[in-house]
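J.: coords please:
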Amino acid sequence: MTVQDPQLFTDAFRAALTDAEFAALLKERDFSLQFVLTGDAGTAFLLDSDGVHDGAPRPASLRLEVRPEALHLVLLGRLGVTRAIVDRGLVAKGPVSGVRQLADLLPPLGRAYAQLAPAPSGA
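T.: Okay, the predicted model is just below:
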């Protein structure tokens, strides 16, 4: 799987939901994230405490329009959210408080993603 494959992200996010603390955090905050992968990937999915859902079955707390390469780097901790926004690799739509909540949500997502992500070239 490459970072262009949306299945990589959905598999990682499903794996993150097996972390009881992460799932509880989403549920307690009644928080959901809609990821819209831009470019050739051209897909969307919603992450909430009930799972990962195709498309946008309901409005999300925060909508992230993101290039797959940028999401890959953000999840691995190699690119900060602010820098991704400035570089236009990520567009966040929703309240500022929702963007702030990413600080709590990205570490478990990143850990799950790192287990599945392809190794960097030349490694």
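
J.: when you work out contacts or count neighbours from here on, use the C-alpha atoms and nothing else.
T.: Will do.

J.: OK, contacts around Val52?
T.: Thr10, Phe13, Arg14, Phe45, Leu46 (CA atoms under 8 Å, 6 or more residues apart in numbering).

J.: so the third one sits in a strand?
T.: No: note on Arg14: no strand contains this position according to DSSP: H, G, I helix; E, B strand; the rest coil, which reports helix.

J.: could I get the contacts of Val52 as a markdown table with neighbour count and distance to Asp30?
T.: Formatted as a markdown table, those follow (neighbours: other CA atoms under 10 Å; distance: CA to CA, whole Å):
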| residue | neighbour count | distance to Asp30 |
| --- | --- | --- |
| Thr10 | 21 | 20 |
| Phe13 | 22 | 17 |
| Arg14 | 19 | 17 |
| Phe45 | 19 | 17 |
| Leu46 | 24 | 13 |
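
J.: next up, for comparison:
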Amino acid sequence: MTVQDPQLFIEAFRAAFSDADFAALLKEREFSIQFVVTGDAPTAFLLDSDGVHDGAPHPASLRLEVRPETLHLILLGQLGVTQAVVARGLVVKGPVPQVRRLADHLPAMGRAYAGLALAPASA
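T.: All right, here's what the predicted structure looks like:
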């Protein structure tokens, strides 16, 4: 699985739910994020307190339209959200206070993503 495959992000975000603090924070704040990953294999999925869902089963607190390479760099901590927006690799739709909440969730999502994306390929 490569960075270009949106399934990698979906699996990583599902793995993030093993972090009890992450799951509790999503539920406590009633926060949800719809990711629309653009590129060769565009896909959309929703992350909320119940897990990761295909498409958009209900409106999200925040909608992120992002290129896979940009999301990869953000999750690894190599690119800030503001820088990604300025570089036009990320389009954020939603109220500004919700954008600020995104920063609270990035560490857990990044750890889960790094565990999958940077894991050595199996033989």
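
J.: circling back to that earlier point, among the contacts of Val52 of the first structure, which one lies nearest to Leu75 of the first structure?
T.: Phe13 (10.7 Å; CA to CA).

J.: what does the closest one align to in the second structure?
T.: Alignment note (TM-score structural alignment): Phe13 of the first structure maps to Phe13 of the second structure.

J.: state the number of residues packed around the closest residue to its match other than its chain neighbours.
T.: Spatial nearest neighbour of Phe13 of the second structure, excluding adjacent residues (CA to CA, 6 or more residues apart in numbering): Met109 at 5.9 Å. Using other CA atoms under 10 Å, Met109 of the second structure has 21 other residues around it.

J.: before we move on, what about the one 3 residues further on?
T.: Applying the criterion other CA under 10 Å, we find 23 residues in the vicinity of Ala112 of the second structure.

J.: mind listing what it touches?
T.: Ala12, Phe13, Ala15, Ala16.

J.: wasn't it part of a helix?
T.: Yes: counting by three-state DSSP, Ala112 of the second structure is found in a helix.

J.: and the contacts of Val52 of the first structure as JSON lines, adding distance to Arg78 of the first structure?
T.: Converted to JSON lines, the contacts of Val52 of the first structure look like this (distance: CA to CA, whole Å):
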{"residue": "Thr10", "distance to Arg78 of the first structure": "20"}
{"residue": "Phe13", "distance to Arg78 of the first structure": "18"}
{"residue": "Arg14", "distance to Arg78 of the first structure": "22"}
{"residue": "Phe45", "distance to Arg78 of the first structure": "23"}
{"residue": "Leu46", "distance to Arg78 of the first structure": "23"}
